[in-house]
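Requesting a structural model of the entry that follows:
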Amino acid sequence: MTLFDSERPYKYIMDTSSILSQKPGETHTRLVYKSQWERIEEYMRSHSIVTCSEIFEEIKDKEIKEWIFSQQCTVLEIDDDIQNNVRKIVTENPKMIEFTGKSGTSSGDAFLIATAMKYGLIIITEENKDKQMKIPQISKKYGITSVNITSLCEMEQWKF
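As a prediction, the model looks like this:
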């Protein structure tokens, strides 16, 4: 990290599961949690909440991608440091990435964790915190905190 890195406003990095949770029928649907999403949008516009390019590419929903763009959310690019972190994560957790074609597996997860490692970010994910090969357990091995949207609201003391 350089002197300029300490001036970055980045605090959180958001996973696909949390981003998509705003859709109708999902856990944090915008239809019910409108003011919560307005707060998240404020954090995106101020660059407190970011995502990484692999997560952005993982999202197939055109409306959601446009929403991310409209919030001017910073999408962090993958660099050599992040690639090195990914190699370490995948080598130490080989079952994290299974190319079985199942929708529950993702190569974006390792990049998300690796990016959080580089920038010292807290991960926002809706993944099950008790499952071994999911983001919360793997990130914990590397000293990275992960929270879901409800915990984010508690940490930031948002009241609705």
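
Every contact and neighbour count from this point should use C-alpha atoms.
Will do.

Mind jotting down where the strands sit in the protein?
12-14, 49-52, 75-76, 122-124, 146-147 (DSSP state E).

looking at those, which is closest to Ala110?
strand 49-52 (10.9 Å; CA to CA).

Could you give me the buried positions within the closest one?
49-52 (16 or more other CA atoms under 10 Å).

how about the helices in this structure?
In the chain, the helices defined using DSSP state H lie at 16-20, 34-45, 53-58, 62-70, 80-92, 108-119, 135-141, 149-155.

let's see this one next to it:
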Amino acid sequence: MTLEIIVFVLAILFGIIIYWTESKSNRIYRFINHLTHNEELQMKPENRKGFFHLQPFLLRLVYITLLFVIAAVIVSFTTPINAFYVQYFVSAIVGTIIGSYIASIFLFASERTKKEALQQAFEKGKDRVEEFVDDVKDNFETETPKPQSKTETKIKDAPKKSARDRFKDKGMIK
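From the prediction side, this is the model:
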């Protein structure tokens, strides 16, 4: 069990390192893309996609599994020890996938906290607030004061009696 945990933690670190290096340069993926596709279907130079970088989950899983299958075949042929490696194989795959997603979160967060991105988000938020305020102003109707009748003005202008006087008038207090 301890060796599995060690393999899992090392696989997480491996996934972070692979994702980070591939986000900086995707030369290997570009080279394989150049070999396997004709010129019309090849990647554009501004495309940053790699084996792990900017790939959906299933393709990332396929590439990581393929990488570890190749590594397992090499290890099984080069070492005379024949053991049951499935648990290490699975924990390495899961750890590498988790590590690649951890790295993508940190790279995405650092991309989003650049000054230009923050200014752009501020301007977008400012525009949305202005649109909201304009919508509220359009829906808001100002109330015009209604002309009051003479009886209403007389009631309002009449001096009010105190509560004690009103109770006396009703006969509740002597």
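
Now the TM-score, please.
Here the TM-score for the pair of chains, by TM-score structural alignment, normalised by the length of structure 1, is 0.21; 63 aligned residues with a CA RMSD of 5.4 Å.

Report the two of the buried residues of strand 49-52 of structure 1 separated the most.
Among the buried residues of strand 49-52 of structure 1, Ile49 and Cys52 lie farthest apart (CA to CA), at 10.5 Å.

List the buried residues in stretch 20-32 of structure 2.
20, 22-23, 26, 29-30.

Closest to Asp135 of structure 2 out of those?
Using CA to CA, the buried residues of stretch 20-32 of structure 2 come closest to Asp135 of structure 2 at Ser23, 42.7 Å.

measure that closest one to Phe108 of structure 2 for me?
11 Å (CA to CA, to the nearest Å).

on that earlier part again, nearest approach to Leu112 of structure 1 belongs to which of the strands of structure 1?
strand 49-52 (6.4 Å).

Determine the number of other residues adjacent to Ile113 of structure 1.
For Ile113 of structure 1, the neighbour count with other CA atoms under 10 Å is 30.

For Glu42 of structure 1, see how far away it is.
On the measure of CA to CA, Ile113 of structure 1 and Glu42 of structure 1 end up 23 Å apart.

one step back: can you list the strands of structure 1 in CSV and add distance to Gln83 of structure 1?
Output for the strands of structure 1, formatted as CSV (distance: least, CA to CA, whole Å):
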stretch, distance to Gln83 of structure 1
strand 12-14, 17
strand 49-52, 12
strand 75-76, 13
strand 122-124, 18
strand 146-147, 20
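
Run through the helices of structure 2 in chain order.
So, for structure 2 - with DSSP H - the helices run 2-24, 27-36, 57-78, 86-112, 115-139, 150-157, 163-170.

Point out the most buried one among the helices of structure 1.
Stretch with highest mean neighbour count among the helices of structure 1: helix 108-119 (a mean of 24; mean count of other CA atoms under 10 Å).

Mind giving me the packing neighbours of it?
In this structure, helix 108-119 of structure 1 makes packing contacts with strand 49-52, helix 53-58, helix 80-92, strand 122-124, helix 135-141, judged by 3 or more CA pairs under 8 Å, 6 or more residues apart in numbering; DSSP states H and E.
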